[in-house]
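# I'll drop the sequence and a predicted model, then ask my questions.
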Amino acid sequence: MTGGGAMRPILDMNAYRPGDSRTDSVERRLANLGAASVLFYRQPIEMAEAAGAWMVAKDGTRYLDFYNNVPSVGHCHPRVVAAVSEQIARLNIHTRYVVDVVDDYLERLKATLPPELENVVMTCSGSEANDLAIRVARAATGGTGIIVTETAYHGNTALVTEASPSARRRGSLPDWVIAVPPPSCAHHGTDIAGGFLASIEAALAEFARRGIRPAALLVDTIFSSDGIFADPAGFLRPAAAAVRAAGGRIIADEVQPGFARTGDAFWGFGRHGLAPDMVTMGKPMGNGFPMAALAARPADLAAFCEGTGYFNTFGGNPVAAAAGRAVLEVIEEEDLQGNALRVGAGLMEQLQSVAARDDRIAGLRGAGLFIGLDLAAPGGGRPDPDLTVRVIDGMRARGVLIGAAGRHGATLKIRPPLCLGADEAGIFAGALEAALREARG
């Protein structure tokens, strides 16, 4: 079901590789982590501190952060720092005790979700949340089949890695996973909703041929690892209806698009007028404090718990709840959703202006402060991951951090902190144009 062309592992894009120049700090990291070490850039950066949308290296170099969606409300936001510090000085324990801050947070979080998602299970990572979501979907439906998109990434547990095509360096997907093309014009032309629905129907038919019952459609609702595909708003609804008609559940992976990033909705699924059966969330929840969650219907969660107990020692601890509550308060009080909408629109206009002057920008898509920018051979030719690496390097040299996405690794994934200012958006656009100009030479 996957499309043609070689897949470029995203973690390999512009990453440190054996044989690159090493500092003592890099040697120390490699000695500690071994083959599991993943470092950005052929000359890795040793970071020392951060605030707002900026990070500072040990050598004093300042970097504008357009890559990390973890510090969603800004690096080291003082409200989150204070909330975590105060709570850890008072009490931090697992969820077998009743602590008001935990239920205060859960009720505030649930107020942002569809009302039928009455239960929230706290975990420590999005990987755990997606792992649990698949297991709940299977228990609730009696099916095992999972549909994902062809360059999806949903986490790194054993179960979720098998449903994350972009995490696989070799081998094929298991029989219970089918990957469909992302909702792009390249695959579906102008009828994104109809084309994506047809792909989902074909996957359901293939499951039937294999004798596998579908359990869920699992999608990152802005399709970030596939290259960021946000529009047209509403295109997910027909595909969701088809999966439900076949007995499956809809799992909205909101680890990247959630918590106001898209600007016109708090959750990525909100842009589609869709109420998922389950919502998973992670990174931005605690602004850097490790926390994640699964929101589900009580009946589905009960079906799972009948056969399997679930307990997470650190998931939902009081310090995590304090961090999460502070994040929700900051988003509301600083109008960061509105800021994402306004500054994101201004940034998109600036990028469109750059694209008008450089025909190697083959596409621009996104919503709010989540934008994908495709780089290709001049005149809109084939995707050019090598150009992408040169641009990433060129922007790093100009003090701007950015990463790649997409099947070919030729899409810049633009997702700065939600506190980004218009002046900082301008810095990014200027650095991009300069890096492109340098890369042409």
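That came through, no problem. Residues are numbered from 1 along each chain as shown.
# Every contact and neighbour count from this point should use C-alpha atoms.
Will do.
# Look up how far Val255 lies from Ser127.
Noted for Ser127: a distance of 9 Å to Val255, by C-alpha to C-alpha, to the nearest Å.
# neighbour-wise, which of the two wins?
Between Ser127 and Val255, counting by other C-alpha atoms under 10 Å, Val255 is the more crowded of the two (28 against 25).
# Tell me, how many residues neighbour the residue lying closest to Asp191 once chain neighbours are set aside?
Leaving aside its sequence neighbours, Asp191 sits nearest to Cys185 (C-alpha to C-alpha, 6 or more residues apart in numbering; 7.8 Å). Using other C-alpha under 10 Å, the number of residues around Cys185 comes to 12.
# Isn't Arg244 up against Ile251?
No - here Arg244 lies out of contact with Ile251, judged by C-alpha atoms under 8 Å, at a distance of 11.2 Å.
# Among those two, which residue is more densely surrounded?
Neighbours per residue (other C-alpha under 10 Å) separate Arg244 from Ile251, with Ile251 holding more: 27 against 17.
# Surely that one is within a strand?
Yes - Ile251 forms part of a strand when assessed by DSSP: H, G, I helix; E, B strand; the rest coil.
# ok, now which ones touch it?
Under the criterion of C-alpha atoms under 8 Å, 6 or more residues apart in numbering, the neighbours of Ile251 are 133, 216-219, 276-280.
# how about 10 Å then?
Contact partners of Ile251, counting by C-alpha atoms under 10 Å, 6 or more residues apart in numbering, are 130, 133-134, 137, 215-221, 240, 275-280, 294-296.
# do the same with Asp423
343, 347.
# tell me which element it is part of?
Element membership for Asp423 (DSSP states H and E) is helix 422-440.
# and that helix, which residues are buried?
Judged by neighbour count using 16 or more other C-alpha atoms under 10 Å, the buried positions of helix 422-440 are 424-425, 428-433, 435-436.
# returning to what we had before: intersection of neighbour lists for Arg244 and Ile251?
Residues touching both Arg244 and Ile251 (C-alpha under 10 Å, 6+ apart) are 215-217, 277.
# before we move on, back to that, tell me the one of the buried residues of helix 422-440 nearest Ile414?
Taking C-alpha to C-alpha as the measure, Phe428 is the one of the buried residues of helix 422-440 closest to Ile414, at 9.8 Å.
# put this beside the first:
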Amino acid sequence: MSKQATTLPKGFRGDMPNGFNPQDTSHLTSEDLAHITRRQRLLGPAYRLFYKSPVEVSRAKGVFLYDRHGNEYLDAYNNVVSLGHSHPRVVEAIQKQLEVLCTHTRYMQEPLLDYAEALINTFGGELGRTGCAMFTCTGSEANDLALRIARYHTRKTGVIVTAEAYHGNSGAVAAISPSLGKKSALDPYLRTVAAPDSYRLPVEEIGRRMAEDVARQIADMERHGGGLAAFIADSVFSSDGLYVDPTDVLAPVAEVVRKAGGLFIADEVQSGFGRTGTHLWGHSRHKVDPDIVTMGKPMGNGYPVAGVVLRPELVAEFGSSMRYFNTFGGNSVAIAAARAVLDTILEEGLMDNAAKVGSEILDGLRDLQTKYEFVGDVRGAGLYFAVELVKDRDRKTPDMDRALAAVNALRDRRILISATGVDAHILKIRPPLIFTSANAARLLEGVDEALRSVQI
């Protein structure tokens, strides 16, 4: 098939980590290039494609994606469908509910209350005893709502996040998401602290250092006016580079935050719903009780449903002073999907599976660390892993070029992962919770081959 038969329009950008580069198209077929050109014309330049050679998909099942030619891709990246693509239990729940009723939360519906009760019961501490649930469509909306409630309750404006955090793409939460890039405007009341980099910092000092850093930022906020409304964190620090240990980091931070009158918000979009294997919620690994928990992506296994669980007094004044309504948040079908996901995780032992298969993958990745000098660090919990590639082990210098080459080498072997971290030099591996030992073996073989291919 002929190459480069079409020219991409000016202004098309592919500057995200692991993004398609529109200036490098000589390897594409004319058919693929025509599709990409049409896509840019119809969808605009803000959308990005993954990989040097973008992947076309037409169907999916379990841990596999398939293109229109029937080629199979192992999905080791997608945490949206945490139960795997087209999970029969979720599909059935959605289909059955759609045949009966799909409406909003302004009508009395028992399944809505039943799910809220089941969800709240999964939490420990005060949230598990007295918490309230509110539902949205996306994690961005959930974080937006949490931020709005925190600012209303505290009458303060300041927010603290980690240096490369991502908390969503609404206007309010994009403004507290430094990872969106230097051209994305940040909230003037935002402060950042360093992530708990267990590869470069003494592990025994990380919790103390982070708490002290938060305290300094709070003092700076108060000096400039506004004060602290909330500290919000993803407890596996996914966008910062995935730092899952130690787990004594967030409790001292929460203490400093509350002493200043702020709220501690746990963003569970990445770490929740059993992802870490040992705990349903990532914050539980840190033995911290949040004031607000936000959820998204895997909550509906691909169906748009998200939400917050929070202390009742936080929403009491907010709710009595203004009405909150989300037309599609918590609709009948969304709740059916969410209930099917939660029940499947708890009843089918998927956390145990994440711990078991995750341990096999982590051991295999650590074996590869001994094999390749440029693999500086391997870390992970449950079914979430980071493989940090460096130019020099002593200096721990990030190696973005090699990392992105490895991601694309895996894509060429039809295994899908991505990259993370401020320098995009960390391989991010995040398989569905149903991953098997056989899937793990294929993944590890592919990673080995990809790393071998990027040796210099």
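Great, that's in hand. Here the structure is a predicted model, which means the values were calculated and not measured.
# May I see the buried residues of stretch 366-383 of the second structure?
Using 16+ other C-alpha under 10 Å as the test for burial, stretch 366-383 of the second structure gives 368-369, 374-383.
# biggest separation within those residues, which pair?
Taking C-alpha to C-alpha, no two of these sit farther apart than Phe374 and Gly382, at 24.1 Å.
# circling back: out of the buried residues of stretch 366-383 of the second structure, which is nearest to Gly84 of the second structure?
Leu383 (12.9 Å).
# Selection in PyMOL covering whichever of the shared contacts of Arg244 and Ile251 of the first structure are buried, please.
Selecting only the buried entries of those in PyMOL, with 16+ other C-alpha under 10 Å as the criterion:
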select buried, resi 215+216+217+277
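# Which of the shared contacts of Arg244 and Ile251 of the first structure fall within helices?
Among these, none falls in helices (DSSP state H).
# Please list all residues in contact with the alignment partner in the second structure of Ile414 of the first structure.
In the second structure, Ile414 of the first structure lines up with Ile429, judged by TM-score structural alignment. The contact partners of Ile429 of the second structure, by C-alpha under 10 Å, 6+ apart, come to 75-79, 361, 380, 383-387, 416-420, 443.
# can you check Arg415 of the first structure too?
Contact analysis of Arg415 of the first structure by C-alpha under 10 Å, 6+ apart lists 65-70, 72, 224, 256-257, 261-262, 344, 368-372, 402-403.
# ok, now Pro165 of the first structure?
Pro165 of the first structure is in contact with 2, 7, 9, 148-154, 171-173, 177-179, counting by C-alpha under 10 Å, 6+ apart.
# if we can go back for a sec, which among the contacts of Ile429 of the second structure count as buried?
Buried residues within the contacts of Ile429 of the second structure, counting neighbours by 16+ other C-alpha under 10 Å: 75-79, 361, 380, 383-387, 416-420, 443.
# Burial check on the spatially closest residue to Ala251 of the second structure that is not a sequence neighbour, number of neighbours?
Leaving aside its chain neighbours, Ala251 of the second structure sits nearest to Val288 (5.2 Å; criterion: C-alpha to C-alpha, 6+ apart). Val288 of the second structure: 22 surrounding residues under other C-alpha under 10 Å.
# now for Val288 of the second structure: what does it line up with in the first structure?
Aligned partner of Val288 of the second structure by TM-score structural alignment: Leu274.
# And for Gly225 of the second structure?
Aligned against the first structure by TM-score structural alignment, Gly225 of the second structure finds its counterpart in Gly211.
# Identify the residue nearest Ile292 of the second structure in space, chain neighbours excluded?
Leu310 (4.3 Å).
# picking that back up, which one among the contacts of Pro165 of the first structure gets closest to Glu334 of the first structure?
Minimum distance to Glu334 of the first structure across the contacts of Pro165 of the first structure is 29.8 Å, recorded for His154 (C-alpha to C-alpha).
# is it true that that closest one touches Asp131?
Yes - taking contacts as C-alpha atoms under 10 Å, His154 of the first structure lies within contact range of Asp131: 8.7 Å.
# out of the two, which sits in the more crowded spot?
His154 (27 against 22).
# Leaving out sequence neighbours, find the closest residue to that one.
Here the residue nearest His154 of the first structure, using C-alpha to C-alpha, 6+ apart, is Ser164, at 5.6 Å.
# Hmm, Pro398 of the second structure is touching Asp423, no?
Yes - contact criterion C-alpha under 10 Å: Pro398 of the second structure and Asp423 qualify, at 6.7 Å.
# quick one: which of these two has more around it?
Taking neighbours as other C-alpha under 10 Å, Pro398 of the second structure and Asp423 compare with Pro398 leading, 22 against 16.
# which residue is nearest the middle of the second structure?
Gln270 (3.4 Å; C-alpha atoms, centre = their mean).
# excluding its backbone neighbours, what's nearest the counterpart of it in the first structure?
Under the alignment by TM-score structural alignment, Gln270 of the second structure pairs with Gln256 in the first structure. If the residues on either side of it in the chain are set aside, Gln256 of the first structure comes closest to Asn69, at 6.9 Å by C-alpha to C-alpha, 6+ apart.
# Quick check: that neighbour vs Glu329 of the first structure, distance?
Asn69 of the first structure sits 18 Å away from Glu329 of the first structure, going by C-alpha to C-alpha.
# Could you do Leu364 of the first structure as well?
Leu364 of the first structure is 32 Å from Glu329 of the first structure, where distance means C-alpha to C-alpha.
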